[in-house]
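> sequence plus predicted model, see below.
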Amino acid sequence: MLDQLVLIVFKTDCVFFIRILTFVVPEIHSFTYNFIFMKKYIILFLLLPLWAFSQKTVSKEEKDVQKFQKELNAEYLNPKETPLRGDNFKNFKGHPFFPFDAKYRVTAKFVKSKDTKPFELPTSSGKTKTYQEYGKATFMLDNKPYTVTLYQSLALIKQDKYKDYLFLPFRDATNEKETYGGGKYMDLKIPKGNTIVLDFNQSYHPFCAYNAYDYNCPVVPEENKLPVEIRAGVMYEDIYHH
């Protein structure tokens, strides 16, 4: 009799325990799921400001420079346009560039030259090309004024797409160290007002810096030799020295 009573009590307790589990286990599962779910969102919420802070905002000016770099590399990778020959072309992966620096994007005061005459500008091969002075641009860099002369190629302006083209050859204190010894070039357009933007981040080397045998390039005039480092635009690699 006692054994039967114990068995009945045991069964009753088991049923009660099972009922409790039936209620509690889903609650525990739900709590655990919600906790894990919320934990993920809390971590995401905490990391979001760090991610946003790490994302660099790229200005329109820097995007323009990136476009210039991409197009210049594409030109040198194109066998129909590149000045590179042999192994130099085969091994070319892209130009090295100075990091973009807004300091070297300057708004210069522009003064159009008057009564100028065509002249013969010497080139790297000893030949000459005909240019004409178009104007002068004066800008500030590190609180110091500098002036460069802008030219027009009389051969190029005969073509419609180059009729508003200006040519800026210049040298600076990085030549023969980080850039080509003969200097660099910049392409500009005739300004509509009395200012002109000079973005040295878009300066490049002449073709003869990479192939002196097939190209002759205008020599930088003395008046455009700047006694300051312009650490912007294309850099030069020793493999091209000749």
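It's in.
> please make it C-alpha for all contacts and neighbour counts, starting now.
Will do.
> now the residue lying closest to residue 187 once chain neighbours are set aside, what's its secondary structure?
Leaving aside its chain neighbours, residue 187 sits nearest to residue 167 (5.3 Å; criterion: C-alpha to C-alpha, 6 or more residues apart in numbering). Recorded secondary structure, residue 167: strand (DSSP: H, G, I helix; E, B strand; the rest coil).
> okay, one more to line up with it:
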Amino acid sequence: MKPEDVDTWNRALLRFREQKDEFYKTGDDSPLPHGDRATFDGLKYFEPDPGLLFEAKLQRYQSTDSVIMTTSKGTRQLFNKVGYFEFTAGGQPSRVQAYQSAEREDPHLFIPFRDATSGKESYGAARYIDLEVQHDDQYLLDFNYAYNPYCAYSDDFVCPLPPHENWLSVPIRAGEMKFH
């Protein structure tokens, strides 16, 4: 990325984070328990890292397999595995699978993952990336937008856990960090 593009990207990311923090503090649908909102100062984030933004083509599967993901409450949710993205992080070639809900219409790809920071610097169960479906299968896979599922903030929520194929051995120090 050119320096001016990095500046524009960084400003957009920081603005997104500010808006998200405001929603968590004041939004009617915030996942934070009401008692925690008064003292909420914002989520913790890794420093923005343009090195964890990848232009990637979705490698679609010829046929879509159904995958059952266990949730944080031990229930199951059904997803379709539509393809995968390949990228290099920390000098290591990596791959994440992309899914779509098989239970409802969804115009997004869902990428649940764990990495070497999980349980230490980031939420232990998973982080997620959502991507709006692109008809040309060209995407910006930006781990700086990786977020914690709502179950990281309250046991009232049910969150799918990433299949082992989306457990990355490299640290992804981008996006949201551990809440507590």
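It's in. None of these values were measured; they are calculated from a predicted model.
> returning to what we had before: so who does the residue nearest to residue 187 of structure 1 touch?
The contact partners of residue 167 of structure 1, by C-alpha atoms under 8 Å, 6 or more residues apart in numbering, come to 150-153, 185-188.
> and the counterpart of residue 151 of structure 2 in structure 1, how far from residue 79 of structure 1?
Superposed on structure 1 with TM-score structural alignment, residue 151 of structure 2 falls opposite residue 208. To residue 79 of structure 1, residue 208 of structure 1 is 16 Å away according to C-alpha to C-alpha, to the nearest Å.
> higher neighbour count, these two?
Higher neighbour count among residue 208 of structure 1 and residue 79: residue 208, with 21 against 13, using other C-alpha atoms under 10 Å.
> my read: the more buried one touches residue 214, true?
Yes. Between residue 208 of structure 1 and residue 214 there is a contact at 7.5 Å, judged by C-alpha atoms under 8 Å.
> what's the neighbour count on residue 74 of structure 1?
Residues near residue 74 of structure 1, counting by other C-alpha under 10 Å: 15.
> make sure it is indeed in a strand.
No. According to three-state DSSP, the state of residue 74 of structure 1 is helix, so it is not within a strand.
> structure 2: which residue goes with that one?
Per TM-score structural alignment, residue 74 of structure 1 is aligned with residue 22.
> for that match, give me its contacts.
Contacts of residue 22 of structure 2 (C-alpha under 8 Å, 6+ apart): residue 42.
> what's the spacing between it and residue 93 of structure 2?
Distance from residue 22 of structure 2 to residue 93 of structure 2, by C-alpha to C-alpha: 36 Å.
> distance check, residue 227 of structure 1 against residue 141 of structure 1.
Counting by C-alpha to C-alpha, the gap from residue 227 of structure 1 to residue 141 of structure 1 is 11 Å.
> ignore what I typed, I meant residue 128 of structure 1.
32 Å.
> higher neighbour count, the two?
Applying other C-alpha under 10 Å to residue 128 of structure 1 and residue 141 shows that residue 128 carries more neighbours, namely 16 against 13.
> between residue 208 and residue 214 of structure 1, which contacts overlap?
residue 83.
> in three-state terms, label the nearest residue to residue 120 of structure 1 once chain neighbours are set aside for me.
Closest residue to residue 120 of structure 1 apart from its sequence neighbours, by C-alpha to C-alpha, 6+ apart: residue 130 at 4.7 Å. Following three-state DSSP, residue 130 of structure 1 is assigned to strand.
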